[in-house]
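J.: Need a 3D model of the following:
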Amino acid sequence: MSQQRIAPAEVKRDEMGFWIHPDFPDFGETLGSQYTNWLEEQEIVCSFVSMEDDLPECLIEQWEGDGDYIDIVKGWNPTPPAGAGWFLLGIWDTEDGAVALFARHLEEVEA
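T.: Predicted coordinates:
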């Protein structure tokens, strides 16, 4: 592999609760073949977690009430997928709500 592999980074969320790993390339609005190629080059697998499916009960009640979306995003601590070695690549907004993207190196999957 010719480039340095991405590694966990300190998560410093912005004022709206979002964050992008400093070494995660900007693939634009869609994650197409460039993203897939990058995953292969980095020897990682990724998994999305949607805020809607991951919120604790107290934040679900707040969201279903008159809760402020940004306050809810800021209060959400995404749950990594099952298994060892997951680290956060980003938390961002989509048309369907906030999502988190986790990654882990392939050797973690095979261990």
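J.: drop to CA atoms for contacts and neighbour counts, all remaining ones
T.: Will do.
J.: And the strands in the protein?
T.: For the chain, the strands defined by DSSP state E occupy 19-20, 44-50, 87-94, 97-105.
J.: Another sequence for comparison is provided below:
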Amino acid sequence: MATGRTQNTPTCFGDREVISADEFRSFCKQHGIESSIVEMENDNNQTVIDSYFEDGNPNISGWEPSMPDGEGWFVGSIHDTEDGPICVWFRNVDKAA
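T.: The predicted structure is shown next:
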């Protein structure tokens, strides 16, 4: 999983750009959170999707990522990956329903 590191963004993962899935799961468990990932490519705003993937427009500010089912979710990160933009949602484990 990409950590979304830029020179102006603090991170829990040092200077690395990528962490393993196991390390990410361990991080979530250690902090009492669960995660859900929404890929822009498979989400609900076709205009922004077409602009990004077909026209090469990097502006995704019009994308409002769909929230996973249940309560207590908050955005942990919105960043680009090799496969396109994603939103990483988090919630406290005790909020899971």
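J.: Just the TM-score for the two chains, thanks.
T.: Aligned and superposed, the two chains score 0.72 in TM-score terms (TM-score structural alignment, normalised by the length of the second structure); 87 aligned residues with a CA RMSD of 2.3 Å.
J.: just to revisit the earlier point, for Glu29 of the first structure, find the nearest of the strands of the first structure.
T.: Ranking the strands of the first structure by proximity to Glu29 of the first structure (CA to CA) places strand 87-94 first, at 9.2 Å.
J.: Where does that closest one end up in the second structure?
T.: Strand 87-94 of the first structure lines up with residues 74-81 of the second structure when matched by TM-score structural alignment.
J.: Phe90 of the second structure reaches Glu34, doesn't it?
T.: Yes - Phe90 of the second structure lies in contact with Glu34 (CA atoms under 8 Å); the separation is 5.6 Å.
J.: can you give me the helices in the second structure?
T.: 21-30, 46-53 (DSSP state H).
J.: so which of these is the most packed in?
T.: helix 46-53 (a mean of 16; mean count of other CA atoms under 10 Å).
J.: nearest spatial neighbour of the corresponding residue of the first structure for Ile33 of the second structure, skipping sequence neighbours?
T.: Aligning on TM-score structural alignment places Ile33 of the second structure opposite Ile44 in the first structure. Leaving aside its chain neighbours, Ile44 of the first structure sits nearest to His105 (4.2 Å; criterion: CA to CA, 6 or more residues apart in numbering).
J.: Brilliant, that's me finished.
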